[in-house]
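After the sequence you'll find the predicted model.
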Amino acid sequence: MNGTNSLRVATFNIRYDSMGGGSPALNVNETINTNIFKGEAPWYVRRRKLAEAILFHKIDIIGLQEVLVNQVQDLKVLLGEDWEWIGVGRDDGKDKGEFVPIFYRNKRVKLLESKNIWLSKTPDLPGSIGWDAILPRIVTQARFQDLLTNLKFWWFNTHFDNEGRIAREESARLIIKNSHHLLKSDSEILILTGDLNCEEKEEPYQLLTGKKYIEKSLKTDELFCDSRYEITRPHATSFGYSNTFTGFSPNVKPNRIDFILINDNVLLKNKSVKVLNHGVMPNRYDDELFISDHRPVIADLLFL
């Protein structure tokens, strides 16, 4: 259970609509036999269950990855009037290519401002490709106000390149630089969600977290903490799975590449945020339908 005033946050790579052709129109009375699909199912089969997972877990705000415009439109309908979203397509800054949108419950948080940057040497140029990346990669940046506590916070949502090692490292550096530019005081909150396409042992994660989880005595400021390791309840550990990427086949090697990070000043220095819970939830149930090739990652945050 999340605390009364806690904010339930999440990150989820939903797998793009890889089979093309868009989505059939949503029909409230439609029934789909999900048992006939092995491996990756079409988006129109996955979309209802994926939206229901977000609603069932009572998420307040979530960063999504690999979302095409038709998927954004479907989720807006399926999640309902209490939900709004921000984001742009990475190819043109409008509606082409994948989005990394932030969906949020408008009864819990209020959007104050937002923009998108490209993970490249020209971050304000739509469609720009950085370093050795094979595709444009973006960050959706937004500032929100929590309507329960009135506290304001920043949220970055991103998806690092899957091929470019240098691009992933430089993307981490660019996010750190951008966070330093935006945060005006030690008390400002920044939540970073995303599919970083790297594991904990790799350099992008280590850059973002300042190696604090491998060098226990190392003190860092103005970097990030991993919510998985910062749960404040006594004897608490992350719930559920460890790996966040599963693929659509048992032959795929699973790993942990999806993260909810929080700037360490508010967790370690002034302790204005507490992590109450962290968990990695299922992406497959009794009907054996994969709603995505990633699992959703959830955390409960308490703003003090």
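On my side now, so go ahead.

all contacts plus neighbour counts: C-alpha atoms, from now on.
Noted.

For the stretch 51-200 of the chain, which segments count as strands?
61-65, 83-86, 102-105, 109-118, 138-146, 152-159, 189-195 (DSSP state E, counting those that start in this stretch).

Mean neighbour count and distance to Gln71 added to the ones you listed, as TSV?
Formatted as TSV, those follow (neighbours: other Cα atoms under 10 Å; distance: least, Cα to Cα, whole Å):
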stretch	mean neighbour count	distance to Gln71
strand 61-65	26	11
strand 83-86	18	12
strand 102-105	22	12
strand 109-118	18	19
strand 138-146	22	17
strand 152-159	23	17
strand 189-195	24	18
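
Quick one: these as CSV, columns for distance to Leu267 too.
CSV is the format used below for the strands of the stretch 51-200 of the chain (distance: least, Cα to Cα, whole Å):
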stretch, distance to Leu267
strand 61-65, 19
strand 83-86, 27
strand 102-105, 23
strand 109-118, 21
strand 138-146, 18
strand 152-159, 13
strand 189-195, 9
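
closest to Ile129 out of those strands?
strand 109-118 (7.6 Å; Cα to Cα).

by contact count, what packs against the top helix by length along the chain?
The helix that spans the most residues within the chain, counting by DSSP state H, is helix 165-182. For helix 165-182, the elements it packs on are helix 203-209, judged by 3 or more Cα pairs under 8 Å, 6 or more residues apart in numbering; DSSP states H and E.

List the buried residues for the helix or strand just after the helix it packs on?
Where DSSP states H and E defines the elements, the next helix or strand beyond helix 203-209 is strand 224-226. Neighbour-count burial for strand 224-226 flags Phe224, Cys225, Asp226 (criterion: 16 or more other Cα atoms under 10 Å).

Off-centre distance for strand 224-226?
14 Å (Cα atoms, centre = their mean, to the nearest Å).

Pasting the second one now:
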Amino acid sequence: MKAVTFNIRCDIQPKSEAEFREMLASLPDGVKAPAVRFPKGDGVNAWELRKALDVRAIRRASPEVVGFQEILPHMGLYLRRELPGYTFLGHGREKDYGGERPMVAVREDVEILAYRCFWLSPTPDEPGSRFPVQSPCPRTCAVVKLRLPDGLIFRLYDTHLDHLCPEAREAGLKQLLAVMEADNRQEPLPMMLMGDFNADPGSAEMAPIRENTLGLRDLTAETGPTFHGYGNPEEFIKIDYIFATEPFVSAHTATRLWTQVTDKGTYLSDHYPVEADFELK
């Protein structure tokens, strides 16, 4: 089995630097992030130049599940069309269910038993809701219950934590773990948590996952940096993860980054997709 977390990088459009600086100035004091920068457009790494490469990489690896982040509606439509062997689950984070979204792609031989989505906020069922101290971007988690061809049933959680506020990242992570614990009390199953956490492994906001009591283990601990800013060493940082419980921990055989780049300097994303491989019995 293969499971992949893939921040595919939203199809960003240039905006005025003045507007961007105004947005940053409106944020609470002390807010910082590893991957915030003025969105000038992605040049040779624009979505239109990357999208066929992304599809080709997924087809080649043929993972059972992919947890995407930063998918916009038109990007989701393209992926659905080009990857007909997958079912895509997820909806937008805004009040109208639009905007960016974590989205789980499930290969056709994996049975989908249940799906739900909730917001990382004090009111998780309220569309568009956020924590009081957070960037303007709502955050969600997509949850799917799956049955593999060998019969193993498990739950997969795909999320994207806030990119600006450490407090929001920590609160979101605590909420995620509480939801997973509640789900496991109701129906004990193997679990997998993946996504872009926007925090390095040793950061204070990652303490809840380091200290978790669910048996979650970081299967990406040896990968090194996963965010690379399109090959810019000054931006290298590890912020993408796959955590799992048994039997995935014992069955884990390898973790690899998808690091391919064209001779013109076009990457799959500004993050390396992270693949975890398993030999399940």
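Received the coordinates, thanks. If you're wondering where the values come from, they're calculated on a predicted model, not measured in any experiment.

TM-score for this pair?
TM-score for the superposed chains, counting by TM-score structural alignment, normalised by the length of structure 2: 0.84, backed by 254 aligned residues with a Cα RMSD of 2.2 Å.

mind listing what the aligned residue in structure 2 for Arg8 of structure 1 touches?
Arg8 of structure 1 maps onto Lys2 of structure 2 when the alignment is built from TM-score structural alignment. Lys2 of structure 2 is in contact with Ser62, Pro63, Glu64, Val65, Glu275, Ala276, Asp277, Phe278, counting by Cα atoms under 8 Å, 6 or more residues apart in numbering.

Which of those residues fall within helices?
Per DSSP H, the contacts of Lys2 of structure 2 never map to helices.

So which of these is the closest to Ile242 of structure 2?
Ala276 (7.5 Å).

Alignment lookup: the closest one to structure 1.
Using TM-score structural alignment, Ala276 of structure 2 lines up with Ala299 in structure 1.

Can you classify the closest residue to that match other than its chain neighbours as helix, strand or coil?
In space, and not counting its chain neighbours, Ala299 of structure 1 is closest to His278: 4.3 Å by Cα to Cα, 6 or more residues apart in numbering. Assigned by DSSP: H, G, I helix; E, B strand; the rest coil, the conformation of His278 of structure 1 is strand.

Quickly note the distance from His278 of structure 1 to Leu261 of structure 1.
For His278 of structure 1, the distance to Leu261 of structure 1 equals 11 Å [Cα to Cα, to the nearest Å].

Likewise for Asp221 of structure 1?
Using Cα to Cα, Asp221 of structure 1 is found at 14 Å from Leu261 of structure 1.

of the two, who's got more company?
Leu261 (22 against 13; other Cα atoms under 10 Å).

Let me know the secondary structure of the aligned partner of that one in structure 2.
In structure 2, Leu261 of structure 1 lines up with Phe243, judged by TM-score structural alignment. Put simply, Phe243 of structure 2 is strand when judged by three-state DSSP.

Quick check: closest non-adjacent residue to Phe243 of structure 2.
Counting by Cα to Cα, 6+ apart, the residue nearest Phe243 of structure 2 is Asp218, at 4.5 Å.

List the buried residues for stretch 39-50 of structure 1?
Applying 16+ other Cα under 10 Å to stretch 39-50 of structure 1 flags Glu40, Ala41, Pro42, Trp43, Tyr44, Val45, Arg46, Arg47, Arg48, Lys49, Leu50 as buried.

Widest-spaced pair of these?
Pairwise distances across these peak at 15.1 Å for Glu40 and Arg48 (criterion: Cα to Cα).

Map Asp182 of structure 1 across to structure 2 for me.
Check again: residue 182 of structure 1 is Leu, not Asp. Using TM-score structural alignment, Leu182 of structure 1 lines up with Asp183 in structure 2.

Can you report how many residues neighbour that match?
14.

if I look at it, how far off is Val144 of structure 2?
Distance from Asp183 of structure 2 to Val144 of structure 2, by Cα to Cα: 12 Å.

Cys10 of structure 2 now?
22 Å.

go on, Tyr272 of structure 2?
23 Å.

Arg155 of structure 2 now?
For Arg155 of structure 2, the distance to Val144 of structure 2 - Cα to Cα - is 6 Å.

For the residue nearest to Ala299 of structure 1, give me its contacts.
By Cα under 8 Å, 6+ apart, the neighbours of His278 of structure 1 are Ser227, Arg228, Ile231, Thr237, Ser238, Phe239, Val297, Ile298, Ala299, Asp300.

just Glu126 of structure 2 next, same as before
Contacts of Glu126 of structure 2 (Cα under 8 Å, 6+ apart): Lys95, Trp119.
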